[in-house]
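In: coordinates for the following, if possible.
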Amino acid sequence: MPESAADAAYRRFLPWRRAFEIGFWVLLVSVNCIANSITTLMDIRRSESATLDWEPAVWELSSGLVWLLVMLPAIVWFTRRYPLHWDNWRRQLPRYLLASVFASAVHVAGMVALRVLVYRWQGMDYDFGPWGRQFFYEYLKDMRTFASIVLTMEGYRFILRRWQGEASLLDVPDEGPPMEPVERPERFLIRKLGREFLVAANDIEWIQASGNYVNLRVRQHDYPLRSTIAGIETKLDPRRFARVHRSYMVNLDQVASIEPMDSGDARLHLKDGTQLPCSRRYRADLRGRVGAGAESSA
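Out: Purely as a prediction, here's the structure:
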């Protein structure tokens, strides 16, 4: 299959992906801090408050730093561990509400600690106010921020999956028997930027677990499928596919050689030059299935 313009654009984007993601959040938090500092300072000057000009900047910067350096990495981990989808949002909602309370508590504690340090450096005392009332006030703001971050992350991941191409199992038809066995699919449906096409199961070269997804490797393309690696293992033909690691499966036809390691594990060399890890618990079975001649000391 020739590489399309979308495929080429996606490949060009991949080396810059991490820089883009970090840059996006840094820019967003920075713009928000600057804008809030300016509007707060304008309100203070109109009210003729005794608040010094630098204080609003400290308030906003302390809040932004905690979101950027602490909360954002934590939310990335949390949303990958407990992904939110249309079919599970009701079940996940209590977990996310609890996470929003925890996120707000960490955010408030972190920003207050930073403000106390800056105020002491300036020879002043920082007064957060009554903790119960102030925390409730901050939580109402933090809950909206938390929800916005989660929705932005999930939306971005959805776009990436569709740009990359997302795999799914073929649905059972509304009428009549399925054209192929559902418990042992022969093909996978790929949705990619408004297009749909089929990929034969036997064309999958290897599979890697990635959170609540597995990536199906097909002709130098990775197609995420919502499944655990144990779940997809039960769907694929065991005569052709083998589990070689807690995070990897391989098409046996793609294995060129098995390189033993001193640790007892092994390294698989595939026909396209790819190298995959093989745990010691799977090595003996794999060697017998691909043939003794495949194991080498390369």
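In: rest of the way, CA atoms for contacts and neighbours
Out: OK.
In: any idea how far the residue lying farthest from the centre of the chain lies from Leu41?
Out: No residue in the chain sits farther from the centre than Glu48, which is 47.1 Å out by CA atoms, centre = their mean. For Glu48, the distance to Leu41 equals 10 Å [CA to CA, to the nearest Å].
In: just to revisit the earlier point, residues contacting the residue farthest from the centre of the chain?
Out: Residues near Glu48 by CA atoms under 8 Å, 6 or more residues apart in numbering: none.
In: report how many residues lie close to Ile204.
Out: Neighbourhood size, Ile204 [other CA atoms under 10 Å]: 23.
In: how about it, nearest residue that isn't a chain neighbour?
Out: Closest residue in space to Ile204, ignoring its immediate chain neighbours: Val218 at 4.9 Å, by CA to CA, 6 or more residues apart in numbering.
In: how close does the one you found get to Ile190?
Out: 11 Å.
In: of these two, who's got more company?
Out: Ile190 (21 against 17).
In: quick check: nearest residue in space to the more buried one, chain neighbours excluded?
Out: Ala167 (4.4 Å).
In: can you show me the strands along the chain?
Out: 166-169, 187-192, 195-200, 206-210, 213-218, 221-225, 241-245, 248-251, 255-260, 266-270, 275-278 (DSSP state E).
In: now those strands as a markdown table including distance to Ala35?
Out: Compiled in a markdown table, those are given as follows (distance: least, CA to CA, whole Å):
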| stretch | distance to Ala35 |
| --- | --- |
| strand 166-169 | 38 |
| strand 187-192 | 38 |
| strand 195-200 | 41 |
| strand 206-210 | 38 |
| strand 213-218 | 38 |
| strand 221-225 | 39 |
| strand 241-245 | 49 |
| strand 248-251 | 47 |
| strand 255-260 | 57 |
| strand 266-270 | 53 |
| strand 275-278 | 49 |
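In: the structure of the following sequence is requested for comparison with the preceding one:
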Amino acid sequence: MTERTLLSYERYQPWKRVIEAGFWIVVTGVNCVANSITTLMELRRGDSSIQAWEPAVWETSSAVMWLLVVLPAMAWFTRRYPFQWGDWRRQLARYAGASIVVCLVHVVGMVGLRVLAYRTQGMTYDFGPWPRELVYEYLKDVRSFASIVLTMEAYRLLLRRWQGEASLLAEPDEGPPLEPVDRPERFLIRKLGREFLVAANDIEWLQAAGNYVNLRVRGHDYPLRSTIAGIESRLDPRRFARIHRSYLVALDHVASIEPLDSGDARVHLRDGTVLPCSRRYRQDLRTRTGAEPG
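Out: This next block holds a predicted model:
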């Protein structure tokens, strides 16, 4: 890992959402225009009486549903339930069910938009027999669904490689491990083909993020594939404390605890970071750190 690599990743962060949204807008827009033109050309070859604006309405209504409803929902779903090959049967069933929901939402929404568009022209939109048309649309949508999932997962993998991804040290093939595997003192960080070790003592706090836990080390986050409870059980309880269902904190980095009227608290760290603390962990944290109220 080089400082240049870290800086390039940090410079990307303010533009991340703009670039992500721009990518899907461009892809969906290009697909919409291309499909509108090719559909109109095919209809004109058959001497259809369809007006030129109708294919544009069909494709635009579909694109609007993908952009405003389906894609944001899929981004949330794939973050919440990332596909894991270790449990592929269950995952495949979950994703198959999600593809059906996506198709239904997409079709119902786009048909509604088409009905409204046709009414503005004093016309009636006929979708056709729903059972047959839903099957037809699903065969198209499931391919789009799979392509979008693959694109999102590939992008997230690239980001993790760029950012750096943490893992626990494995037991060696031969001989005893150099340190306890069940209570790791160091974590292996892989970043763009390079590997380096981070001491557990260098971790400032940890945050759950789906099937990952982000390790905060000197201002940088490194995702570790684990649950927050799983990693909590392997960290030294003398050094780390649970403060929230999604957070662990290194006790040496706690500067003060600010109680709130709700019974919860805010944990102020020495570098100025503020983390949430649930009421169930508040008293234990104060006892263990001896921190004065902020």
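In: circling back: residue contacts, the residue nearest to Ile204 of structure 1?
Out: 203-206.
In: of the residues you listed, grab the buried ones for ChimeraX.
Out: Buried residues within those, by 16 or more other CA atoms under 10 Å, are selected in ChimeraX with:
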select :204,205,206
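In: and which of the contacts of Val218 of structure 1 is nearest to Asp253 of structure 1?
Out: Glu205 (8.3 Å; CA to CA).
In: so the closest one sits against Gln220, correct?
Out: No. Glu205 of structure 1 lies out of contact with Gln220 (CA atoms under 8 Å); the separation is 9.1 Å.
In: gap between the residue nearest to Ile190 of structure 1 and Arg226 of structure 1?
Out: Taking CA to CA, one finds Ala167 of structure 1 at 8 Å from Arg226 of structure 1.
In: okay, these two: which has more neighbours?
Out: A direct count of neighbours by other CA under 10 Å for Ala167 of structure 1 and Arg226 places Ala167 higher, at 25 against 18.
In: just give me the neighbour total for Leu113 of structure 2.
Out: 20.
In: just checking, what residue in structure 2 corresponds to Arg95 of structure 1?
Out: Per TM-score structural alignment, the equivalent position to Arg95 of structure 1 in structure 2 is Arg94.
In: and the residue most central in space within structure 2, how far is that from Arg11 of structure 2?
Out: Of all residues in structure 2, the one closest to the mean position by CA atoms, centre = their mean is Arg79, 3.2 Å from it. Applying CA to CA, the value for Arg79 of structure 2 to Arg11 of structure 2 is 23 Å.
In: just Ile228 of structure 2 next, same as before
Out: On the measure of CA to CA, Ile228 of structure 2 and Arg11 of structure 2 end up 28 Å apart.
In: over to Pro72 of structure 2?
Out: Pro72 of structure 2 is 24 Å from Arg11 of structure 2, by CA to CA.
In: would you map the helices across the stretch 101-250 of structure 1?
Out: 131-164, 229-235 (DSSP state H, counting those that start in this stretch).
In: out of the ones you listed, nearest to Pro181 of structure 1?
Out: Comparing the helices of the stretch 101-250 of structure 1 under CA to CA, the one sitting nearest is helix 229-235, at 10.0 Å.
In: mind putting the helices of the stretch 101-250 of structure 1 in CSV, mean neighbour count included?
Out: Listed next are these as CSV, based on neighbours: other CA atoms under 10 Å:
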stretch, mean neighbour count
helix 131-164, 15
helix 229-235, 15
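In: now those helices in TSV, with distance to Leu69 of structure 1?
Out: Output for the helices of the stretch 101-250 of structure 1, formatted as TSV (distance: least, CA to CA, whole Å):
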stretch	distance to Leu69 of structure 1
helix 131-164	14
helix 229-235	32
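In: now for these, which one comes closest to Ala103 of structure 1?
Out: Nearest of the helices of the stretch 101-250 of structure 1 (CA to CA): helix 131-164, 7.8 Å.
In: by how much does that closest one deviate from structure 2 on average?
Out: Once fitted to structure 2, helix 131-164 of structure 1 is off its aligned match by 0.7 Å on average (mean CA distance after the TM-score superposition for structure 1).
In: okay, angle between that helix and strand 195-200 too, please.
Out: Relative orientation of helix 131-164 of structure 1 versus strand 195-200 (axes from the mean of the first three to the mean of the last three CA atoms, to 10 degrees): 70 degrees.
In: orientation of helix 131-164 of structure 1 relative to strand 187-192 in degrees?
Out: Using the same axes, to 10 degrees, helix 131-164 of structure 1 lies at 110 degrees relative to strand 187-192.
In: residues in structure 2 aligned with helix 131-164 of structure 1?
Out: Under TM-score structural alignment, the match for helix 131-164 of structure 1 is residues 130-163.
In: how far does the matching stretch sit from the chain's center?
Out: Distance of stretch 130-163 of structure 2 from the chain centroid (CA atoms, centre = their mean, to the nearest Å) equals 14 Å.
In: list the buried residues of stretch 244-254 of structure 2.
Out: Neighbour-count burial for stretch 244-254 of structure 2 [16+ other CA under 10 Å]: 244, 246-251, 253-254.
In: so which of the strands of structure 1 is nearest Arg18 of structure 1?
Out: Nearest of these (CA to CA): strand 206-210, 16.6 Å.
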